[in-house]
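Enquirer: sequence and predicted structure below; questions after.
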Amino acid sequence: MRYHASRRGGCMHEPAMSTAAPKRSTGKRSQIRWFMVVLVALATAIAYIDRANLSVASDSMQQELQFSDELKGVMLSSFFWTYALFQLPGGWLVDRYGPRALYAIAVVWWSIGTAATALTRGFAGVIGCRLVLGVGEAPVQSANARVVSEWFPRKERAFASSIFDTGSEFGSALSVPLVTLLIALVGWRGSFVVTGALGLVWVVAWLLIYRSPRQQKWANQAEVDYIEQGGGRTEEKELGDAGKQPMKWRDLFRYSTTWALVAGYTCRGVIIYFFITWYPDFLVNQQGFSLLELGLFGAIPGLAAMVANWLGGLFSDWLVRRGTPLPMARKIPLVIGMVGASTIALASIAPSPAWALVFLTASYCSAAVSTGALLSLPADVAPTPRNVASLTGVQNFGSQLGGIIGPIVIGFLLGTGQFAYVWPLVFAGAMCVLGAFFYAFVVQVKPLDEQKPMF
């Protein structure tokens, strides 16, 4: 079913869109699109700094606010309660109001939530601020995908997605030394104020700079033509010039591809969240790493995965440029990455700690190879630009679901006391293979309105 120019679509109440473009210089193509993706990568890094601030400051907070280790665990997890819940409405709101407005509102919201932590006087206040932070950060991934879909042609979309995703890894890595330094200088309360202020500074730059390609005066006509002719999902072209209307949010769930995006990302989330949750315990208690060795060698998989993330995005885009059909250009790195990530199971029977680290690094890098293609899928299958963020929110909900399921199942399997980490890592590896199945055989890389609905 196709959505044509009828105003009976999901956005009939929206005002008519202006397609008038500002005057631009001709000549050599400008490169403003890369500046735009760096801008959202910075926002993602700030989001992860604010998200990780509590982990670094929690010991200092525990001494002053006097709460137990059990409550500390609840406090550290509370962010994800609202972050997971608001993935779905967050994506819809980005599509409804556009990335420029929603990104600014989201960053202001979570920056206030971060800074307000400095005013808390007890456990309940910290929980409230973390819940606010989760709501504010929920639209980030959806807004990033929408920006990339607007500003990049298909043959550059996977690498651009890898760039903004690297912001999360950079922010996580930077948070530890930055917040530690701030606590030493201004205390834990001051650290929340400073990191919260970073987002507000970014919002000013965002509102001054960000526009869609046709409305951005720094982008010349050659770059706009390059984006749109290469498959960039600009609203002016598809909703204005072509008159195509967005698909209703509920209708997105009529297609097997939508459900497969959730299922595949859930499987991938299991292994990603292993490295966030149980990974240090595996190295210390299973492989015998000392705390010093954990600090020296524990970062190797994550650092290598940052490089693999970029290489995976470049590989997918290279396939597109050499004429590989788009479905294959996305599925090849996805399936290779997910199957390769199943090597995590070998870490449980590694002959030495060094070999265990090798298998873990190979697994994490393989999962990272799939990132660029995976984050490009919502833009590839969305019927219109105003469905991209909604599909991204739906897909990202799957990742959070994997983050909830994985640590619980692994903990349960460890609790059985049999074979230590063998069954937990076999479970994680099996989920990777299952995810590869969904991406290979269920996901269809073409607009949903060109696919056959399930019902």
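Expert: Done, it's in. Source: prediction; values computed, not measured.

Enquirer: for the rest of this, base every contact and every neighbour count on C-alpha atoms.
Expert: Will do.

Enquirer: can you classify the most centrally placed residue in the chain by secondary structure?
Expert: In the chain, the C-alpha nearest the mean C-alpha coordinate belongs to residue 141, at 4.6 Å (CA atoms, centre = their mean). What DSSP: H, G, I helix; E, B strand; the rest coil gives for residue 141 is helix.

Enquirer: right, and it touches residue 394 too?
Expert: No - applying CA atoms under 8 Å, one finds residue 141 not in contact with residue 394, separated by 10.6 Å.

Enquirer: show me what contacts the residue nearest to the centre of the chain?
Expert: 392, 393, 396 (CA atoms under 8 Å, 6 or more residues apart in numbering).

Enquirer: how far away is it from residue 397?
Expert: 10 Å (CA to CA, to the nearest Å).

Enquirer: now do residue 413
Expert: 24 Å.

Enquirer: who's more crowded, these two?
Expert: Neighbour totals were compared for residue 413 and residue 397, and residue 397 leads with 25 against 19 (other CA atoms under 10 Å).

Enquirer: pull out the buried positions in the one helix or strand residue 34 maps to.
Expert: Using DSSP states H and E, residue 34 falls within helix 32-65. Neighbour-count burial for helix 32-65, counted by 16 or more other CA atoms under 10 Å, picks out 32-33, 36-54, 56-58, 61-62.

Enquirer: about what we covered before: okay, the contacts of residue 141 in TSV with secondary structure next?
Expert: Below are these laid out as TSV (three-state DSSP):
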residue	secondary structure
392	helix
393	helix
396	helix
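
Enquirer: let me know the closest of those to residue 448.
Expert: residue 392 (13.7 Å; CA to CA).

Enquirer: run a quick neighbour tally on the closest one.
Expert: 33.

Enquirer: now do the contacts for it.
Expert: Counted by CA under 8 Å, 6+ apart, residue 392 has contacts 91, 141, 142, 145, 375, 378.

Enquirer: also this one, for the comparison:
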Amino acid sequence: MAADSLPPSTPADAAPPSYRRRAWLMVMALLAFMLLNYADKAVVGLVGVDLLHDLGIDAGEFGVVQSGFFWLYAAGAVAGGFLTGRIPARWLLGGVALLWVLCLLPMVWSTSFTVLLVSRMLLGFAEGPSAAMALGVAHSWFPADRRTLPTSLVIAGASFGPLVAAPVITAVVARFDWHAAFAVTAAAGLVWVVVWLLVGRDGPEAVGHAGSIFVDLPERVPYRRLLASGTVVGLTVLFFATYASVAIKVSWLPLALRQGLGYDATTTGWLVALTYGSGGVLMIVFGAVSRTMTKRGAGVRASRGLLSCVLVAVAGLCTMLWPALGRGPAQVFFLVVGTSLCVGAQGVAWALVSDVTPARQRGTVIGVMVSCYSMGGVLAPLVLGGLVDAAADPLDGYRLGFAGLGALLLVAALIAMRLVRPERDVASFAAAAPPAKVAVDA
């Protein structure tokens, strides 16, 4: 147990103020960790038009580069899930972030398509376990019934990263060139590593205490039952669709706005930033909404499962609609709502993963889920790149691609609504668990 952690028997309300401050300090540091994670993902998309020109590649090859980021993502997620809990968070997250920096550096000077592709593949491997690691550390500092808001804040870093990166990188490229954007993101990552090594720590749940909002969840469930449960399968389907949306937004949205709809570079940068910023805000808002629903007596399925599914369904409808509209306020509104609700659902849904997963098995389960849903990130950029290449007008390819993405989100939400039943699944786990041994006096 970390030296500054509470004993597992200490009630959360009795925690000293210094402990609570440390817990929220960890949340802010992990938010910055995810912010940098997604800024690194977004940088190629944000410099995409200039990069396409300088490297002499077409939309199909650009789709390969963006898909390549996810080719080793699943392997990294599984490896990270295995290491989570076995290596102190201070060294594990610091080492992972340092790998990001090393993967970004070659593009500070290189103009090779091969170097770009390889560096993105390695960066994907290094970033694969990021969400699982960050959530594991954040959850170790909070009891289960207070975990939704911290989870939403950490995952919100995924939106704040491109929010910060979009205008900064646009300005850097305008002042220097696209190589400088990689230098800036690498330098920011190095600063975070230094700060994290000074302040980063595991919380009391790092040794397996306080796992779930369900008191009858067993300490261990056979993986075949856990991974095949309706809630885990349904959430994985939901995350597959939302991750495809994230991959498209990171890799293709700036190009769709510039090449397809004709926005200039500065306007594109601010529109991209707006989609990410609103997503981060709504992730926090819906984390608080979920918490309020729980306090007012709503079941876990409603407050965390159905809420997430409804948000993704509405996001799907907006995603199908906005590319078909002409440039103007209506198009911007549906673009922002579609991307924001999709991201806003993720924080709430991630909290539900912890509710149905024993603490000691959580890192492995999240790693397996990430390895499955990350295929959405592999396929979506490739498909959209092919559609744009095959279309006579790039705008037609973008419209068809985003319409398909919206349909995927809607179908995934409906499937998840049917499958996600945490109360039922936990009751099933408890019923199948071996009875606890009772000591008998001699």
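Expert: Right, received. Where do you want to start? Keep in mind that what you see is a predicted model, and the values were worked out from it rather than measured.

Enquirer: before we move on, back to that, counterpart of the residue nearest to the centre of the first structure over in the second structure?
Expert: Aligned counterpart of residue 141 of the first structure in the second structure: residue 131 (TM-score structural alignment).

Enquirer: how far away is its match from residue 370 of the second structure?
Expert: Distance from residue 131 of the second structure to residue 370 of the second structure, by CA to CA: 9 Å.

Enquirer: got it, and residue 154 of the second structure?
Expert: 16 Å.

Enquirer: also residue 27 of the second structure?
Expert: Counting by CA to CA, the gap from residue 27 of the second structure to residue 370 of the second structure is 21 Å.

Enquirer: over to residue 391 of the second structure?
Expert: 32 Å.

Enquirer: and those two? Which one has more around it.
Expert: Neighbours per residue (other CA under 10 Å) separate residue 391 of the second structure from residue 370, with residue 370 holding more: 26 against 13.

Enquirer: mind checking the SS state of the residue found closest to residue 2 of the second structure once you drop the neighbours it is linked to in the chain?
Expert: Closest residue to residue 2 of the second structure apart from its sequence neighbours, by CA to CA, 6 or more residues apart in numbering: residue 202 at 6.0 Å. With three-state DSSP as the basis, residue 202 of the second structure sits in coil.

Enquirer: try residue 420 of the first structure
Expert: coil.

Enquirer: residues contacting it?
Expert: 286, 414.

Enquirer: Provide the contact partners of stretch 426-434 of the first structure at residue level.
Expert: 264, 267-268, 270-271, 338-339, 341-345, 406, 410.

Enquirer: just those residues now: which is nearest residue 297 of the first structure?
Expert: residue 344 (16.9 Å).

Enquirer: and the closest one, how many neighbours does it have?
Expert: Neighbour tally, residue 344 of the first structure, other CA under 10 Å: 27.

Enquirer: how close does it get to residue 40 of the first structure?
Expert: From residue 344 of the first structure over to residue 40 of the first structure (counting by CA to CA), the distance is 31 Å.

Enquirer: ditto for residue 128 of the first structure
Expert: Using CA to CA, residue 128 of the first structure is found at 26 Å from residue 40 of the first structure.

Enquirer: same thing with residue 23 of the first structure?
Expert: 26 Å.

Enquirer: can you check residue 450 of the first structure too?
Expert: 31 Å.

Enquirer: centre of the chain to stretch 337-352 of the second structure, how far?
Expert: Relative to the centre of its chain, stretch 337-352 of the second structure is centred 9 Å away, using CA atoms, centre = their mean, to the nearest Å.

Enquirer: compared with the first structure, how much does it deviate?
Expert: Taken against the first structure, stretch 337-352 of the second structure registers an average deviation of 1.9 Å after superposition, with mean CA distance after the TM-score superposition for the first structure.

Enquirer: now stretch 178-192 of the second structure
Expert: Mean for stretch 178-192 of the second structure is 4.4 Å (mean CA distance after the TM-score superposition for the first structure).

Enquirer: which residues are in contact with that stretch?
Expert: Residues contacting stretch 178-192 of the second structure (CA under 8 Å, 6+ apart): 32-33, 36, 39-40, 43, 47, 50-51, 97-98, 100-102, 104-105, 107-109, 169, 172-173.

Enquirer: what are the buried residues along it?
Expert: By 16+ other CA under 10 Å, the buried positions in stretch 178-192 of the second structure come out as 178, 179, 180, 181, 182, 183, 184, 185, 186, 189, 190, 192.

Enquirer: same deal with stretch 123-132 of the first structure?
Expert: 123, 126, 127, 128, 129, 130, 131, 132.

Enquirer: got a markdown table for those, with secondary structure and distance to residue 238 of the first structure too?
Expert: Formatted as a markdown table, those follow (DSSP: H, G, I helix; E, B strand; the rest coil; distance: CA to CA, whole Å):
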| residue | secondary structure | distance to residue 238 of the first structure |
| --- | --- | --- |
| 123 | helix | 49 |
| 126 | helix | 44 |
| 127 | helix | 43 |
| 128 | helix | 41 |
| 129 | helix | 40 |
| 130 | helix | 38 |
| 131 | helix | 37 |
| 132 | helix | 35 |
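
Enquirer: now residue 101 of the second structure. Nearest residue, chain neighbours left out?
Expert: residue 186 is the one closest to residue 101 of the second structure (CA to CA, 6+ apart), at 4.7 Å.

Enquirer: now which residue in the first structure aligns to the one you found?
Expert: Checking TM-score structural alignment: residue 186 of the second structure goes with residue 196.

Enquirer: does that match belong to a helix or a strand, and which?
Expert: Going by DSSP H and E, residue 196 of the first structure is in helix 154-209.

Enquirer: could you check how far that helix is from the centre of its chain?
Expert: For helix 154-209 of the first structure, the distance to the chain centre is 14 Å (CA atoms, centre = their mean).

Enquirer: what's the angle between that helix and helix 32-65?
Expert: For helix 154-209 of the first structure against helix 32-65, the angle by axes from the mean of the first three to the mean of the last three CA atoms, to 10 degrees is 70 degrees.
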